[in-house]
Every structure is written in C-alpha cells, then in structure tokens.
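Visitor: coordinates only, no sequence provided:
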C-alpha cells in the first residue's frame, strides 16, 4: 500500500533535563528496533542512574507502532509511564523508547504535577530530536559503467533529494549497480531522467520489491 501512513521515528538518541520544584527529570530518548532493544536501553539507564528514586519508561515499537509498554517504576500508578507513552502516541512515533530519571528534590508535586512533569520531559526532548519519516517505497536498480559511476551517483542523489526518495546500496561488480528506493508515483520520472542522462543507454529497472524505508526530514 504505497499511500499508507506510517509512524515516524527519531534519527538518534537525545537527552533533556527538566527541573521542577527542585526535582530533576532527566529524559533519555533512543531509537530502537525491537522491544528487547528498548529493554536494554532502559536497563542501561537504570544502571547509570542507580541512585535515582525512579527511572520511568515508555516504549512504542513495530512498523505500525502496534506494540507499547510503560512503567511508573514506583511513582503513583498512571502518573509517569502512561503520560510518557501518550506523548509518543500523540507525536505518532514508533521504534522509540523514552526513559525519564527523577532525582527527588524534597517537594512533593502531587499526581497532576507528576503527570505534567513526566510528559513535559518527553515532549521537550522530542522537540530537540531529529525525526525520520517512514514510507513504502519501490526498489529501483540501474547498472552503469564504472567510468560513469561518479556522474550517476551525483544525479541520483540530487534526484532522490527532490523526490523524497532514498539512495540505497551501491555494488561495484562488472558495472556499478545503484539502488534507489522511490515513491511509486515517481518511478517513471526516474526512468525518464536516467534515460535522458545516458542517451538511452542506461535503464532504471523496477524490481517489484517494496519496503518501508526511513526517509530523513
């Protein structure tokens, strides 16, 4: 389904600190590929901040964001993990884990204050994150002589940037074989541009393979 909408993710880990009434909330967000990897991130944060009172977490995984878990880690039920998870859901993200470490400052915040603090810590961290869109793209390959590889590499990079496409792996065998992941409705345009640039000597071939691919914003 080329026109299906998929949740985005984050490009790289991001950290953010929020101080509310002397309590420190340290947010750590990271891209992950599975619930197991998310659990590893949570375990690493807990090991790093072993002296903190709480290390609350939320995670969403799966191409469609269909797997989700959260933990209040000792905070009153529903005041930490669930609000953090709701922020990830509202931002329409997946394959991401959020851990918020709290160092208690001696002043109680109340249930409402905790909800606002944990959700704000995640939201503000996301504001600083670089996002990556995900789209169903079609695989295109083309083979060119090694002497033309540099020229076509530049052409394809420029074309991909203009068409929300992604340049994939290049294999150097008898010829240089380029891989492009293209929106389905741009496949013909790529074929025409490649034919024009090569005087018809090079053809861009659709392999029939489609895949959900990360497309940096």
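Guide: Now that the structure is in, tell me what you want to look at. Just so you know, these numbers come straight off a predicted model, no measurement behind them.

Visitor: from here on, contacts and neighbour counts on C-alpha atoms
Guide: Fine.

Visitor: can you tell me which helices and strands the lengthiest helix in the chain packs against?
Guide: The helix that spans the most residues within the chain, counting by DSSP state H, is helix 110-127. Packed against helix 110-127 by the contact rule (3 or more C-alpha pairs under 8 Å, 6 or more residues apart in numbering; DSSP states H and E) you find strand 14-20, strand 23-31, helix 81-90, strand 96-103.

Visitor: among those, which is the most enclosed?
Guide: Greatest average neighbour count among the helices and strands packed on helix 110-127 goes to strand 96-103 (a mean of 28), per mean count of other C-alpha atoms under 10 Å.

Visitor: and it, what does it pack onto?
Guide: If you count contacts as 3+ C-alpha pairs under 8 Å, 6+ apart, strand 96-103 packs onto strand 23-31, helix 35-48, strand 54-61, helix 110-127.

Visitor: now do the contacts for the closest residue to residue 82 other than its chain neighbours.
Guide: Of all residues not flanking residue 82 in the chain, residue 70 sits nearest, at 6.1 Å (C-alpha to C-alpha, 6 or more residues apart in numbering). Contact analysis of residue 70 by C-alpha atoms under 8 Å, 6 or more residues apart in numbering lists 56-59, 81-82, 84-85.

Visitor: and the angle for whichever helix or strand residue 70 is part of with strand 96-103?
Guide: In this structure, residue 70 is located in strand 67-71 according to DSSP states H and E. Strand 67-71 runs at 0 degrees relative to strand 96-103, counting by axes from the mean of the first three to the mean of the last three C-alpha atoms, to 10 degrees.

Visitor: pasting the second one now:
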C-alpha cells in the first residue's frame, strides 16, 4: 500500500492516507496475493479519487443578515473564495481569501451590508479548494 502511495509522489499528491478493509470471501490469497491486492486497491483509488487543492488563505469573519450572507456566498463563489457558515439569528461567515484580496473582500462585505458588518481578521489557515 505504501508503495502505491509513493508511486504518486511525483504527481504532487500530498496528505494521503490509505485504509483497506478486506472481508474474507473464502479465497486464500497468500502473502504475495494479499500484497498485490492491497497495492492494486490503493493504486486504483488514487487514479479515480477526487482531488482538492490546498492553499493558504487569510480568514475574515463577519456577522451578516441572511440576504447579505446569500449575496456574499455568490460573490465568494464567483471569486473562488472559501466560505463557511454558522446559522442562527444572524449568519456568522468565515471567508478564506488570498492575501492580495483581503482589502477587496473587506470592502465588499462593507458594501453588501451598507457598513453594518465589520469584518475581523482571524489569521491564516490552509483551506481545501475545488480543482
């Protein structure tokens, strides 16, 4: 299994974990057959698994009303920003934006809320982005 994972090192695939569960079906594979079966299972999965790209993002937090949160979601999707929500009486939003776009994102939040929401910088984090 580890050999199959290592064979993908040159492709830029990182942070992978392989777990194989085998239910005995009455066929004795032997040590060599079991090794080949596990390696093949991992290799096949790596070829077909969906990939995500990770990038460091500046995190901005804000409390928005529902219409502003919806508008910000559309803006985040259009610009490729990550967005997380916590719903309650208002929507707590955490945006993940590239460092060069922080000022623009803060201005956009202010614009969408007519200055009612004040975004707060929350630091940086690696976020998963769709490929």
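Guide: Okay, I see it. It should be emphasised that the depicted structure is a prediction, and the values quoted were computed from it without experimental measurement.

Visitor: ok, back up a step: could I get the helices and strands packed on helix 110-127 of structure 1 as a markdown table with distance to residue 197 of structure 1?
Guide: Output for these, formatted as a markdown table (distance: least, C-alpha to C-alpha, whole Å):
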| stretch | distance to residue 197 of structure 1 |
| --- | --- |
| strand 14-20 | 42 |
| strand 23-31 | 38 |
| helix 81-90 | 44 |
| strand 96-103 | 41 |
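
Visitor: so which of those is nearest residue 180 of structure 1?
Guide: strand 23-31 (23.9 Å; C-alpha to C-alpha).

Visitor: would you check the span in structure 2 matched by the closest one?
Guide: Across structure 2, nothing matches strand 23-31 of structure 1 (TM-score structural alignment).

Visitor: what about that strand, distance to the chain center?
Guide: For strand 23-31 of structure 1, the separation from the chain centroid amounts to 17 Å (computed by C-alpha atoms, centre = their mean, to the nearest Å).

Visitor: before we move on, what about stretch 92-106 of structure 2?
Guide: Remark: stretch 92-106 of structure 2 is offset 16 Å from the chain centroid, using C-alpha atoms, centre = their mean.

Visitor: residues in contact with that stretch?
Guide: Taking C-alpha under 8 Å, 6+ apart as the rule, stretch 92-106 of structure 2 contacts 56-64, 69, 76, 81-86, 119, 127.

Visitor: circling back to that earlier point, nearest to residue 111 of structure 1, out of the helices and strands packed on helix 110-127 of structure 1?
Guide: Shortest distance between residue 111 of structure 1 and these, using C-alpha to C-alpha, is found for helix 81-90: 11.3 Å.

Visitor: follow-up on the earlier one: which of the helices and strands packed on helix 110-127 of structure 1 sits closest to residue 132 of structure 1?
Guide: Of all those, it is strand 23-31 that lies closest to residue 132 of structure 1, at 10.3 Å by C-alpha to C-alpha.

Visitor: and the contacts of that closest one?
Guide: By C-alpha under 8 Å, 6+ apart, strand 23-31 of structure 1 touches 9-19, 41, 95-107, 117-118, 121-122, 125-126.

Visitor: give the buried residues for the longest helix of structure 1.
Guide: 114-115, 117-123, 125-126 (16 or more other C-alpha atoms under 10 Å).

Visitor: so can I have TSV of these showing distance to residue 27 of structure 1?
Guide: Formatted as TSV, the buried residues of helix 110-127 of structure 1 follow (distance: C-alpha to C-alpha, whole Å):
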residue	distance to residue 27 of structure 1
114	14
115	14
117	11
118	9
119	10
120	10
121	6
122	6
123	9
125	7
126	10
